[in-house]
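Chemist: Here's a sequence, model it:
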Amino acid sequence: MATSLKNLSQYSDKNIIDIKSKKFGILVSEWNEEITESLFSGAVDTLLKHGAQKENIFRKNVPGSFELPLAAQWLAAMEEIDAVICIGCVIQGETRHFDFICDAVANGITNVGLKYNKPVIFGVLTPNNQQQALDRAGGKHGNKGDEAAITAIKMLGF
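Modeler: I've put the predicted structure just below:
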C-alpha cells in the first residue's frame, strides 16, 4: 500500500532472477485509460530494466477491470506465458458498484493464479478519487505498475 512511508516504485533487489527468457502477458483495462496507460508503462519499464526482452512482453486490452480475470485465465492457460500482470483502475463512485467490481476482480485474479499455478498479479488501483489514482500511477506515491512487474519477477523466482 502506498503511504507517506512507502512508495510503490521502491523495492528490494533481493530475489531478482534472470528473466531474459521469461514471457509476460500484460492485460490493460481501457477504463480510466489515463491511469492504466501510466501503470502499463511502469510495468514494462521495470520488466525491461530487469532483463526482460521486449519481444517477450505481450499486451492485450480489455474493456474494464471486471474483464481482467477471464482474460488472465486465457493468458495463463497458454504454456508459453510465465506470468500475467493485470492492470486496471476502479475509482470509488457514489454507488456500491465499486465494491462489487473490486471484490469480483480481486477474487477472480486470485483464482486464476491458483488454478494455473503461475503468477497472476493484481496491478489494479482501487482509489477513492482521481487524484489518488494519479498519485499511484507515477505520482507522489510511485507507480503501481512498477510494483506489479517486480512482484511478477519475484514470484517467478520462488
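Chemist: going forward, measure contacts and count neighbours with C-alpha atoms only.
Modeler: Fine.
Chemist: Name the residues that touch the strand or helix carrying A104?
Modeler: Element membership for A104, per DSSP states H and E: helix 97-116. Residues from elsewhere that reach helix 97-116, judged by Cα atoms under 8 Å, 6 or more residues apart in numbering: 65-70, 72-73, 76-77, 86, 90-92, 119-122, 126.
Chemist: Please list only the buried members of these.
Modeler: Using 16 or more other Cα atoms under 10 Å as the burial test, the contacts of helix 97-116 include 65-69, 72-73, 76, 86, 90-92, 119-122, 126 as buried.
Chemist: Looking at the residues you listed, which are in strands?
Modeler: C86, V120, I121, F122 (DSSP state E).
Chemist: mind checking the SS state of G138?
Modeler: At G138 the chain is in strand, as set by DSSP: H, G, I helix; E, B strand; the rest coil.
Chemist: Could you tell me which residues make contact with the closest residue to it other than its chain neighbours?
Modeler: Excluding the flanking residues, the one nearest G138 by Cα to Cα, 6 or more residues apart in numbering is S38, at 6.7 Å. Neighbouring residues of S38 by Cα under 8 Å, 6+ apart: A137, G138, N143, G145.
Chemist: please give me the structure for this one as well, since I'd like to look at both together:
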Amino acid sequence: MAGSLTSGSVESSVDLSKKKFAIVVAEWNSEITEALYSGAVESLLSHGVKKKDIIRKNVPGTFELTLGALWQAEEKNIDAVLCLGCVIQGETPHFDYICQAVAYGITEVNIKTRKPVIFGVLTTLDKQQAFDRAGGKHGNKGEEAALTAIKMLNF
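Modeler: The predicted structure is shown next:
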C-alpha cells in the first residue's frame, strides 16, 4: 500500500487519549460498512484513543450520514467525526445523486462546525471493488478515515 494513508502510522502532536471520536456508520451495505468500522476503530485504538472515547452511531443509509454527522459534530465533547458508508453503482442515476449529495453535505458539516468530519464513503462500481477497499487488496478505507481525522486534529 505504498503511498496510501494506511502504509504507516501517523505521528501525533495531540494527546489522542484525551480526544473523543464519533463514528457514524451507514447500515446499508453492512458487510462493507462493518469492515470499515472495524478498521477505523483498530486504527484509533492503536494511536492511543481510549475505547470509551469512540462513540458509534448508526444511520439507515449513506444519505443519512450528513445529518448524523451534524448531530455528532454539534456535541461539544466530540473532537472529530468519521462518516462510513458504501454506495455501489446500479443501473439508475441514483448513485450519482447520493454520492454528490453526501460529499457536499459532509463538506458543509465540516465548515459549519469547524471540526474534522471525515468522508469515509466508498463509491464503487461493484461489490468486489467495495470489498477490496474494506480490508481487501486496497487496504481499509475505514482505517484511512481514522488516520485522516488524526491528521486534521494535528493541523
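Chemist: any chance you could map the helices in structure 2?
Modeler: All helices of structure 2, identified by DSSP state H, fall at 30-46, 65-73, 94-113, 127-133, 141-153.
Chemist: what angle sits between the longest one and helix 65-73?
Modeler: It stands for helix 94-113 of structure 2. Helix 94-113 of structure 2 and helix 65-73 are oriented at 20 degrees to each other (axes from the mean of the first three to the mean of the last three Cα atoms, to 10 degrees).
Chemist: what do you get for the last one?
Modeler: An angle of 50 degrees separates the directions of helix 141-153 of structure 2 and helix 65-73 when computed by the same axes, to 10 degrees.
Chemist: Could you give the residue range in structure 1 aligned to helix 141-153 of structure 2?
Modeler: Aligned using TM-score structural alignment, helix 141-153 of structure 2 spans residues 144-156 in structure 1.
Chemist: How about the second one?
Modeler: Across structure 1, the stretch matching helix 65-73 of structure 2 (TM-score structural alignment) is residues 68-76.
Chemist: Report the mean deviation for that stretch after fitting onto structure 2.
Modeler: In this overlay with structure 2, the average offset of stretch 68-76 of structure 1 from its partner residues is 0.5 Å by mean Cα distance after the TM-score superposition for structure 1.
Chemist: List the contacts of that stretch.
Modeler: Residues outside stretch 68-76 of structure 1 that contact it (Cα under 8 Å, 6+ apart): 25, 27-29, 62, 81-84, 86-88, 105, 108-109, 112-113, 116, 118, 120.
Chemist: do that again at 7 Å, thanks
Modeler: The contact list for stretch 68-76 of structure 1 (Cα atoms under 7 Å, 6 or more residues apart in numbering) reads G25, L27, V62, I81, V84, C86, V105, G108, I109, V112, Y116.
Chemist: and what of stretch 39-58 of structure 2?
Modeler: 16-17, 19-27, 140, 142-143, 145-146.
Chemist: Of those residues, which count as buried by neighbour count?
Modeler: Buried subset of those (neighbour count, 16+ other Cα under 10 Å): 16, 19-27, 140, 142-143, 145-146.
Chemist: returning to what we had before: quick one, which of the helices of structure 2 is packed in tightest?
Modeler: helix 141-153 (a mean of 24; mean count of other Cα atoms under 10 Å).
Chemist: what's the matching residue for C83 of structure 2 over in structure 1?
Modeler: Aligned counterpart of C83 of structure 2 in structure 1: C86 (TM-score structural alignment).
Chemist: list the contacts for its match?
Modeler: By Cα under 7 Å, 6+ apart, the contact set of C86 of structure 1 is I26, L27, V28, L68, I121, F122, G123, V124.
Chemist: If we use 6 Å, what do you get?
Modeler: Applying Cα atoms under 6 Å, 6 or more residues apart in numbering, one finds that C86 of structure 1 lies in contact with L27, I121, F122, G123.
Chemist: I81 of structure 1 now?
Modeler: K23, F24 are the contacts of I81 of structure 1 under Cα under 6 Å, 6+ apart.
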